[in-house]
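> I would like the atomic coordinates for the input below:
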Amino acid sequence: MVSPAATPSPLTVSRGVRLGYAVGSFCTANFSAIPGLLLLIYMTDVLAVPPLLAGVIVFLPKAWDLVINTLVGQWSDRTVSRWGPRRPWMLAGSIILPLSFGLMFIGPPLTGTSAAIFVGVTFLVAATGYALYEVPYKAMPAEMTTDYHERTSLLQWRMVFVAIAIAMSGILAPALAGKSIEGYRLMGLIFAVVLLVSMFGSFFGTARAPFTGPQEAEGTLRGQLAAARTSKPFLWLLALCSAQTLAAGVMLAGAPYFAAYTLGDTGATSTLFAALVGPMLVTMPLWVWLARRLDKRGAMILSGTLFTVGALLAVATPWLGSLYAHLCVVVVGVGYAGLQLLGFSMLADVIAYDGAVSGKRRGGVFTGLWTAVESAVQAFGVTIYGAVLTVGGFLSSDPANPVTQPDSAYTAVIVGLTIVPALIALAGVLMTLKYDLTAERMAGATAPATT
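Next up, the predicted model:
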């Protein structure tokens, strides 16, 4: 097998490779955030799709992720190429995703059910392209270094790019889209180009990435899935991070509604996102320090608690106003920054630990399952918020035919953004107590003897 070029030390990763890897987050963060933020309201308020149907359409393509992500993980584990096992699949995704993403918003002038079907089909193709890129992309940090804390430092760079990308998704994308079909088409075209450039940038930027993972791949998909099912650290990490991702997905879907119907200012979507991502740009060194000081599990508990508290405090927004709401989102953002950094760092630990004790390369299936569940629960957050709106009697519309919402719809908007995600995030905090892959346990991991 031909592996990527190695570096002199298995502990450190060069600045160039860090930047090359991190730029791929412009893809992963934008594709995760924009459909979660805008796809539901695009369908309900521009294409006149009923909210429950729109929520289902956003969620259904994610069921496909459970199949394609696992397969991509196995394929990348078993790939032998001069580009290494991961990068050929990243290249394939770089071709498919930008085109299908653009088509989601640059489609024919349809409304109602026909519009929902078109969006659903193009979203399904986009999800396939995303799987081809994201699954091997997430497996790479575990194979770049053997050092427990170096993985957190490496991913710190990625989180800075994630923050910038989320700012683009939350500030630039809504500003471009507005509430018109023309605006959404322009937004779709511009961000399709952003995805294309960032994905190719990461493909070429990781050409010299070190490879410290096992050389031998697990032979069968069944064996890989069995390894994931029997890995207690992986299962607990998947559960706790899924809860936090679900909470974030519900809040993301609710942000434009919260801005329009609670704050009375559609432009507040951008400032709310600035309040969310601002802490991600400045608190990453703090979370790296806390991960060393408290270990990653302790830092994860702290970050989840901050997320929960910030969401609950936002319930008082109708009485305390817009400035108060933005301050609550800052608290959420500080917690969210920690959740993002620590979740990916702990996933890299799980993959590295499995490789050390088994001697087999099967991180692709771990990241395949992770990405499938992550995408599904994030999309399910949109479905949950759509269901909350439906229970509250929210009325769908289009720009030419505005409607007056009942009082119950206004209540649903704020409950869906605050209480619902806070309870989900709290469940994630409680599950973190069961995660036990510490630095000491990682240091004691050894591969089984071979004959």
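> For the rest of this, base every contact and every neighbour count on C-alpha atoms.
Will do.
> and Thr308, how many neighbours does it have?
Using other C-alpha atoms under 10 Å, Thr308 has 27 other residues around it.
> Could you measure from the closest residue in space to it that isn't next to it in sequence over to Val429?
In space, and not counting its chain neighbours, Thr308 is closest to Ala422: 4.6 Å by C-alpha to C-alpha, 6 or more residues apart in numbering. According to C-alpha to C-alpha, to the nearest Å, Ala422 stands 11 Å off from Val429.
> between the two, which one's more packed in?
Ala422 (27 against 23).
> just checking, that one touches Leu313?
No: assessed by C-alpha atoms under 8 Å, Ala422 is found out of contact with Leu313, at 9.6 Å.
> could you show me where the helices are in the stretch 301-450 of the chain, in order?
317-358, 363-391, 407-417, 419-432, 439-443 (DSSP state H, counting those that start in this stretch).
> Val49 contacts Thr113, doesn't it?
Yes: assessed by C-alpha under 8 Å, Val49 is found in contact with Thr113 at 6.4 Å.
> Could you count how many residues lie near Trp319?
Using other C-alpha under 10 Å, Trp319 is surrounded by 8 other residues.
> what's the answer for Tyr410, then?
Count around Tyr410 with other C-alpha under 10 Å applied: 18.
> burial count for the residue lying closest to it once chain neighbours are set aside?
Distance criterion C-alpha to C-alpha, 6+ apart; nearest residue to Tyr410, sequence neighbours excluded, is Tyr261 at 6.5 Å. Neighbours of Tyr261 under the rule other C-alpha under 10 Å: 17.
> is it true that Leu423 touches Phe307?
No: taking contacts as C-alpha under 8 Å, Leu423 lies outside contact range of Phe307: 10.5 Å.
> Counting neighbours, go ahead and name the busier of those two.
For Leu423 and Phe307, the more surrounded residue by other C-alpha under 10 Å is Phe307, and the numbers stand at 30 against 15.
> Next, the second sequence, to be compared with the first:
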Amino acid sequence: MNTVASATPLDQKQTYAALSFKEKLGYGLGDTASHFVWDMVGFWLLFFYTDVYKIPAAAAGTIMLIARFWDMAIDPVIGIVSDRTQTRWGKFRPYILFGAVPYAVLSILTFTTPNFGETGKIIYAGATYVLLMTAYAAVNLPYSSLAAVMSSDTYERAGLNTYRFICAFIGQFVVTGLALTLAKYFGGGDKAQGFQYTVIVFGILSLVFFFITFVTTKERVQPSTTLPSSLKEDVKNLFKNRPWIILACVGIISFIMFAIQNAAIAYYFKYYIGQEDSVQWFNVIGTVALIVALPLSKPLAKRFGNRNVFIASSIFSGLFFIALYLPGANNIVAIYVLNILAKMAYAPAVPLLWTMIADSSDYSEWKSGRRATGLYFSAATFAQKAGWGIGAAIAGWLLTVFHYVPNATQSASALLGIKLLVSVIPGALYMSCALFMIFYTIDAKTTDQMKLDLDARRESAR
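The predicted model follows:
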């Protein structure tokens, strides 16, 4: 079974103790900081480009696609470099410390609106967004990889990632619930100024939270063998790793879904519901539903297994999203209830995806003796960001296809397109993830055996 070392008895003493509350919370705050930018981009940037900066929808969608593909291209580079980084702070923590300032500055510039004319605006928007995605990758990718080296236990990782995403969705709660209110307050009728000042606040908070993450976390898991570094072998093992390939496909599809729905929701409330400001409450309530259901992830995973929980989550959540197509514009209660049910069904799968990515990295080390945590997480985020870029571009393109006109009364065709972008299209995409997860093969018995074997190798290598 294991090509590097013989199996270790299942009753072997565990190497790593449970993570403390302080460390899990400190780690989680890093994703609060990340979501200040991720959700400003995901929920508001397309709307900001078309309705505030006055960039054509098709051009805005293309900018988002190009930026995401650049983001994808830089991810593996950062993953490969971070795997080979050796400092007194570890492999991944230095990127969080030193990347925070450019991350904050570029987020502000992205939501700044110099008057360069239509062509100049498109160039400026594209340049600042590409640079922002570079800074985001340089911080967030090492941040994501950090969880895999804080503990070698899959259930500790599930608990850690639960804290991460509770904090992440608190960040989302703030952005989706308060961004427009803050923009209105700071802008005093000037939407452009309002968005810029709002992002300044989020940028300062991000700096504080990233510093807390840096000082409260510790890297513990070291490679189990001392094989020489080889990028060729690491990449070869990556594409031989069936569990990781399945997770990459799921990441692409699910992030297409997230991007389409997040980009379209502002249009849905402004033009279909006719209550533009209510989108904040819709997002806030959905985020609260996510936060409430997230703690179920670890106990459900222990009871039913990571894969089975993810499959059930994608099916039920997808069905509830599809059902959002049915209520009329005046049936607000049904719209809110379906969104709450969809988010609660979706929540347990969120930390499990990242837990399974860490498990797939362990699986490669278990089989080959080579550990490449940064590469595995960078390749996974590469796939996810590909999905996000494709989804955001699809949203912009479909708005054009359905004859959307900014700041005008929309045609029946445009309203149909907006409804589909919020309901049927994302719901069907998320349900399809269950088909891929059927073929995911790392079960509870395998993760237990991997941990024991890898811990034994690390002990013998000391």
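> ok so, going back, deepest of the helices of the stretch 301-450 of structure 1, which one?
Most buried of these by mean neighbour count (mean count of other C-alpha atoms under 10 Å) is helix 363-391; its value is a mean of 26.
> helices or strands next to that helix in the packing?
Contact here means 3 or more C-alpha pairs under 8 Å, 6 or more residues apart in numbering; DSSP states H and E; on that basis helix 363-391 of structure 1 packs against helix 51-78, helix 112-144, helix 221-230, helix 232-257, helix 317-358, helix 407-417.
> ok, 7 Å please
With contacts taken as 3 or more C-alpha pairs under 7 Å, 6 or more residues apart in numbering; DSSP states H and E, helix 363-391 of structure 1 sits against helix 51-78, helix 112-144, helix 232-257, helix 407-417.
> would you list the ones you listed in a markdown table and tack on distance to Val13 of structure 1?
Shown next, in a markdown table, are these (distance: least, C-alpha to C-alpha, whole Å):
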| stretch | distance to Val13 of structure 1 |
| --- | --- |
| helix 51-78 | 21 |
| helix 112-144 | 7 |
| helix 232-257 | 24 |
| helix 407-417 | 39 |
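> Can you point out the helix or strand that includes the equivalent of Ile212 of structure 2 over in structure 1?
Matched by TM-score structural alignment, Ile212 of structure 2 corresponds to Gly201 in structure 1. Assigned by DSSP states H and E, Gly201 of structure 1 belongs to helix 181-205.
> Ile390 of structure 2 and Thr181 of structure 2, how far apart?
29 Å.
> Phe377 of structure 2 and Ala147 touch, don't they?
No: in this structure Phe377 of structure 2 lies outside contact range of Ala147 using C-alpha atoms under 7 Å: 10.3 Å.
> Which helix or strand contains Pro214 of structure 1?
Counting by DSSP H and E, Pro214 of structure 1 is part of no helix or strand.
> how about stretch 413-425 of structure 2, aligned to which bit of structure 1?
Going by TM-score structural alignment: stretch 413-425 of structure 2 matches residues 408-420.
> And stretch 286-293 of structure 2, by the same measure?
Stretch 286-293 of structure 2 corresponds to residues 276-283 in structure 1, going by TM-score structural alignment.
> Give me the contact list for the matching stretch.
Val160, Ala163, Ile166, Ala167, Val329, Val330, Val332, Gly333, Val334, Ala337 (C-alpha atoms under 7 Å, 6 or more residues apart in numbering).
> Go again with 8 Å.
Contact with stretch 276-283 of structure 1 is made by 159-160, 163-164, 166-167, 329-330, 332-334, 336-337, as judged by C-alpha atoms under 8 Å, 6 or more residues apart in numbering.
> quick revisit: now do the same contact list for the residue nearest to Thr308 of structure 1.
Going by C-alpha under 8 Å, 6+ apart, Ala422 of structure 1 touches Ala247, Phe307, Thr308, Val309, Ala311, Leu312.
> Alignment lookup: the fourth one to structure 2.
In other words, Val309 of structure 1. Counting by TM-score structural alignment, the partner of Val309 of structure 1 is Leu319.
> looking at it, its match is touching Met431, isn't it?
Yes: with contacts counted by C-alpha under 8 Å, Leu319 of structure 2 reaches Met431, the gap being 7.4 Å.
> Counterpart of Gly183 of structure 1 over in structure 2?
Using TM-score structural alignment, Gly183 of structure 1 pairs with Gly194 in structure 2.
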